[in-house]
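Engineer: here is my input, please return the structure:
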Amino acid sequence: MTSQVEHTDVGAYALGILEEPDRTAFSNHLAACPSCTAELQELSGVAGALAGIGPLGDERDDADTGDRGPAEVVNLLRRRKAADRRARRGTFVIGAAAAVTLVAGGIAAGTSISGEKGGSVPVGHSAHGPAEDAYRSGTPLAGTGAPGVTGGLVLETKGWGTHAALELRGVKGPLECELVAVSRTGERRVVTGWAVPERGYGVPGSPEPLYVHGGVAWGPAGIDRFEVRTTGGDTLLTVTV
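Structural biologist: So this is what the prediction gives:
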């Protein structure tokens, strides 16, 4: 046999219709041909595979008796195997698309859990950041602001000092700001700092307020006030303790 005949005789070999010399030669060929070996494994259970095969395409029964010649049976077997492979490929594509959908869904869920406004949040997760949570959980001290600026502070006594959560509205940027604690002796400590983008916070077009938090080593009894100041030296908000 030529190598081409050897590679195309898998179906005939599986059906047992090869002449003995060709069958022996093909058996020897299998030992050194992984592709033919794999194809032969796919053609195992030939009788079951042929049980439901009816006319395919333009094939006709020999003499209208329903009998098929060896060459036609091999051809039908190959067509059946190719159809099975196409079906498996289709299943794989559907499965891959489903996997992509699940991954995309997982990414969308992760965005919602992160605390973006308007997203659904699972039970047990807060839709707010830690600064806003701290502010909402306490009783705010109202501040006195520059024209158009409002805000307040929630203070929490800690073993290490005081935790402060700030809400600020009515500011536009670009600005760099600091929350400063001022002690009863006039000493000043920066609690936290941030930048205000051009769109601002708590203003038309950007109605959400700013929430930030931080800490200072003094207890509330040692603090006179907190100030929100720009790095340029302007005071935007003063909260008296």
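
Engineer: from here on, just use CA atoms for contacts and neighbour counts.
Structural biologist: OK.

Engineer: helix or strand next in line after whichever strand or helix holds Ala82, which one?
Structural biologist: Element membership of Ala82, judged by DSSP states H and E, is helix 70-113. Where DSSP H and E defines the elements, the next helix or strand beyond helix 70-113 is helix 130-136.

Engineer: tell me where the chain has helices.
Structural biologist: 3-8, 10-15, 20-30, 34-42, 46-51, 70-113, 130-136 (DSSP state H).

Engineer: check the ones you listed for me and report the most buried one.
Structural biologist: Greatest average neighbour count among the helices of the chain goes to helix 10-15 (a mean of 21), per mean count of other CA atoms under 10 Å.

Engineer: and this one, so I can compare the two:
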Amino acid sequence: MQTTEPHVRVGAYALGVLGSADTFRFEEHLADCPGCRARAGEFAGVRDGLAVVGPPVAPGPGLAERLAAAVAAGRRRAGRRRLALAAAAVVLAVSGPAAVAGLSGGPAEGAGTQRWSGTDGASGVAAVVTAAGREWGTA
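Structural biologist: Okay, the predicted model is just below:
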């Protein structure tokens, strides 16, 4: 760990993550710096709490590559999802008004129920909408 400011090494020293050469140099600094000694003492509770969990585990080989691949795959999936949603929106925006304009029958009323049906001649898609009055609104 190379830094020109030894005071920023306090946490790394207190947690025991400095290399042996950096630890030696920081201990020389610690002998002359009461502020760093006080801050190192403040880390004792953190160090003790982490000791309960166990020693730090070094990441295995290829971890960065696997994480980057996972992020890239997630971004590709999200991009495909956005593209599919945009295509669906375009289809609905274009065919929705066409389906409504091509309604073959108007509202068919009977016993408090209204029914609309329509067919798109180009694609052959048919739809039926039925609405019935209820006490709480429309079903």
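
Engineer: and the TM-score between them?
Structural biologist: Scored against TM-score structural alignment, normalised by the length of the second structure, the superposed chains reach a TM-score of 0.34; 67 aligned residues with a CA RMSD of 4.1 Å.

Engineer: can you add distance to Val154 of the first structure and give the helices of the first structure back as JSON lines?
Structural biologist: Formatted as JSON lines, those follow (distance: least, CA to CA, whole Å):
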{"stretch": "helix 3-8", "distance to Val154 of the first structure": "81"}
{"stretch": "helix 10-15", "distance to Val154 of the first structure": "81"}
{"stretch": "helix 20-30", "distance to Val154 of the first structure": "81"}
{"stretch": "helix 34-42", "distance to Val154 of the first structure": "72"}
{"stretch": "helix 46-51", "distance to Val154 of the first structure": "76"}
{"stretch": "helix 70-113", "distance to Val154 of the first structure": "25"}
{"stretch": "helix 130-136", "distance to Val154 of the first structure": "5"}
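
Engineer: for those, which one sits closest to Leu175 of the first structure?
Structural biologist: helix 130-136 (19.9 Å; CA to CA).

Engineer: does anything pack onto the closest one? Which helices or strands?
Structural biologist: strand 150-158, strand 161-169, strand 210-216 (3 or more CA pairs under 8 Å, 6 or more residues apart in numbering; DSSP states H and E).

Engineer: and the first one, what's buried?
Structural biologist: This points to strand 150-158 of the first structure. Using 16 or more other CA atoms under 10 Å as the test for burial, strand 150-158 of the first structure gives 150-156.

Engineer: between strand 210-216 and it, find me the angle.
Structural biologist: Put simply, strand 150-158 of the first structure runs at 30 degrees to strand 210-216, going by axes from the mean of the first three to the mean of the last three CA atoms, to 10 degrees.

Engineer: just to check, Val129 of the second structure is in contact with Glu109?
Structural biologist: No - with contacts counted by CA atoms under 8 Å, Val129 of the second structure stays clear of Glu109, the gap being 12.0 Å.

Engineer: tell me where the second structure has strands.
Structural biologist: Defined through DSSP state E, the strands belonging to the second structure, from first to last, are 105-110, 113-119, 126-134, 137-138.

Engineer: just these: most buried one?
Structural biologist: strand 113-119 (a mean of 17).

Engineer: how far out from the middle of the chain is that one?
Structural biologist: 42 Å (CA atoms, centre = their mean, to the nearest Å).

Engineer: which elements pack onto it?
Structural biologist: Looks like strand 113-119 of the second structure contacts helix 63-101, strand 105-110, strand 126-134 (3+ CA pairs under 8 Å, 6+ apart).

Engineer: let's have these in CSV, adding distance to Asp32 of the second structure.
Structural biologist: As requested, these are exported to CSV (distance: least, CA to CA, whole Å):
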stretch, distance to Asp32 of the second structure
helix 63-101, 40
strand 105-110, 91
strand 126-134, 83
